[in-house]
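Colleague: Quick one, fold the following:
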Amino acid sequence: MKGTLYGVGIGAGNPQFLTYQAAECIKKCNIIAIPDSGTENFISYNIVVQMIPELSQKQIIKISTPMTKDKMVLKEHHKQGSKMILKYLENDNVAFLTLGDPSIYATYMYIHKFVEKNGGQTKMICGVPSFCAVSAALGISLTEGNDMLHIIPATYGLEYALSLSGTKILMKAGKSFQSIKEILFQNKNKFDCYMVENCGMKTEKKYFSIEEFPEHTGYFSTIIIKDKKKESL
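Modeller: You can find the predicted model right below:
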């Protein structure tokens, strides 16, 4: 194969989060792969094209990434998407755009592994993770001193996560928001809770306490849960 598959992290929503390395990689690739799902469809494209207008002149291929927990369904879609990319890699480079960083809960990694197993070359370009962008937007630290940091998919339960010492990051909290909000409210004396919706986008909203949380929120919502310090209890 002549080409290389690049997993390109484009950052957390603000076009200015796109790194120089990511931009240069996208510019040199003739084929651009983007996730095709109910939530991420064209979002990555719309972010990047603001910084790289020539993206609109490149060939775009859509990789089906259905929003389901069914492992067999996901595996089949990842396999089909990988096979499509492998065909393009026979003659060209492919850049797979992924929100945030490709190493953090990204569909790209499934494609990456399949392509590697089938003889393809791969390379990852890091991006600004959503939780780093969120902490900056809020003006708070994620860790101090000996604090631990836990990154947790919000759709997979909260009770165990709250038992962990240190800062908890709940990724993509929209679907489970009502139950998450209820549990956090019950434990408001133990934790300081923050949330950002659509970080880096024009529709970004910030919340600095559980009392400020809205009734509903969208898919791209990140919650930060920090243990209350002993002196503030």
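Colleague: For the rest of this, base every contact and every neighbour count on C-alpha atoms.
Modeller: Noted.
Colleague: Could you double-check that M124 lies in contact with P102?
Modeller: Yes. At 7.0 Å, M124 counts as touching P102 under the criterion of CA atoms under 8 Å.
Colleague: Looking at these two, which is more packed in?
Modeller: Neighbour count, other CA atoms under 10 Å: between M124 and P102, P102 has more, with 26 against 19.
Colleague: ok, the more buried one touching C126?
Modeller: Yes. The pair P102 and C126 passes the contact test of CA under 8 Å, sitting 6.6 Å apart.
Colleague: burial count for I151?
Modeller: Neighbours of I151 under the rule other CA under 10 Å: 15.
Colleague: mind checking the SS state of the closest residue in space to it that isn't next to it in sequence?
Modeller: Excluding the flanking residues, the one nearest I151 by CA to CA, 6 or more residues apart in numbering is I169, at 4.8 Å. Judged by DSSP: H, G, I helix; E, B strand; the rest coil, the three-state class of I169 is strand.
Colleague: From F185, how far off is I169?
Modeller: 16 Å (CA to CA, to the nearest Å).
Colleague: structure for this one too, so we can compare:
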Amino acid sequence: MATLYGLGVGPGDPELMTLKTVRLIKESDIIAIPQSGQDVNTAYAIAKKAVPQIEEKEIARIAMPMTRDQQALDASHDAAARRIIDYLDHGKNVAFLTLGDPSIYSTYTYIHKRVLASGRQAQMVPGIPSFCAVSARLNEPLAEAGQALHIIPASYKALDTCMELEGTKVLMKSGKAVGEIKDMICGQPHRWSAKMVERCGMEGERAFHSADEINTQAGYFSIIVVKDK
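Modeller: The predicted structure is shown next:
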């Protein structure tokens, strides 16, 4: 039976793609990439550097609108799943490319669940998460011994509540919340220290080694690591 593979291509550096992901890209019949308006899909661009043969594959551009309108999201996910199911029913294996790891805030998971619910086969293939690459870029651990590690979608959650959590806080999906995060940390410098990496492993990568340095105009691919003092 044909299978849908959710492939994590890692955070940006093509050398961080796993051997399994590389193999499945080569073996799959269809390469599915989420499309939200940009001309070049980031996950595809990363994969192409590691697997140039990907350009010979049939590409399925899957519409994934950047919105929080649940009705619109459900409609797009349903349509994407139907399209992929059609490929599977014709005996074609599909490799769906996603940044980082497919189990962490990935649009792929919505397709994955729908395909499984339809009785078809789907499998997640792990990739290196962006926050692990950020930790390596900063050259320091995220958590030690009994320290808790919290992964927080910063633009979706109440920051004041999240910042009360003990341990290391990884703030993903910061977006327009970067300024609020910086103000909160700088306002209580005795409580927290923070570092940020923008576009880790990609062209234009920048590291900020203190809260004061953080650029409030940083782009979407920015992760802030906050530690208790």
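Colleague: Which one of I169 and F185 of structure 1 is surrounded by more residues?
Modeller: I169 (23 against 17).
Colleague: Isn't the more buried one up against I225?
Modeller: Yes. With contact defined as CA under 8 Å, I169 of structure 1 reaches I225; the gap is 6.4 Å.
Colleague: Next SSE downstream of the longest helix seen in structure 1?
Modeller: When structure 1 is parsed with DSSP state H, its longest helix is helix 71-89. Downstream of helix 71-89 of structure 1, the next assigned helix or strand under DSSP states H and E is strand 94-98.
Colleague: picking up where we left off before, which residues do P102 and C126 of structure 1 both contact?
Modeller: Residues touching both P102 of structure 1 and C126 (CA atoms under 8 Å, 6 or more residues apart in numbering): V8, G9.
Colleague: Is L5 of structure 1 part of a helix or strand, or is it coil?
Modeller: L5 of structure 1 - assigned by three-state DSSP - is strand.
Colleague: Aligned to S103 of structure 2, what sits in structure 1?
Modeller: When structure 1 is aligned by TM-score structural alignment, S103 of structure 2 is paired with S103.
Colleague: which stretch of helix or strand covers that match?
Modeller: S103 of structure 1 is part of no helix or strand, with elements assigned from DSSP H and E.
Colleague: doesn't K113 make contact with it?
Modeller: No. Taking contacts as CA under 8 Å, S103 of structure 1 lies outside contact range of K113: 11.9 Å.
Colleague: tally of neighbours for the nearest residue to L86 of structure 1 once chain neighbours are set aside?
Modeller: Spatial nearest neighbour of L86 of structure 1, excluding adjacent residues (CA to CA, 6+ apart): V115 at 6.6 Å. When neighbours are counted by other CA under 10 Å, V115 of structure 1 registers 22.
Colleague: Report the contact partners of V115 of structure 1.
Modeller: Taking CA under 8 Å, 6+ apart, one finds S82, K83, L86, Q121, T122 in contact with V115 of structure 1.
Colleague: Show the contacting residues for the match of S103 of structure 2.
Modeller: The neighbours of S103 of structure 1, taking CA under 8 Å, 6+ apart as the test, are M109, C126.
Colleague: Same question for G204 of structure 2.
Modeller: G204 of structure 2 neighbours (CA under 8 Å, 6+ apart): E198.
Colleague: Report the separation between it and I31 of structure 2.
Modeller: In terms of CA to CA, G204 of structure 2 sits 27 Å off from I31 of structure 2.
Colleague: repeat for K113 of structure 2
Modeller: From K113 of structure 2 to I31 of structure 2 the distance is 19 Å (CA to CA).
Colleague: same deal with A148 of structure 2?
Modeller: Distance of A148 of structure 2 to I31 of structure 2, computed by CA to CA: 37 Å.
Colleague: Neighbour count: the two, which is higher?
Modeller: Neighbours per residue (other CA under 10 Å) separate A148 of structure 2 from I31, with I31 holding more: 23 against 13.
Colleague: The more buried one maps to what in structure 1?
Modeller: Mapped onto structure 1 by TM-score structural alignment, I31 of structure 2 lines up with I32.
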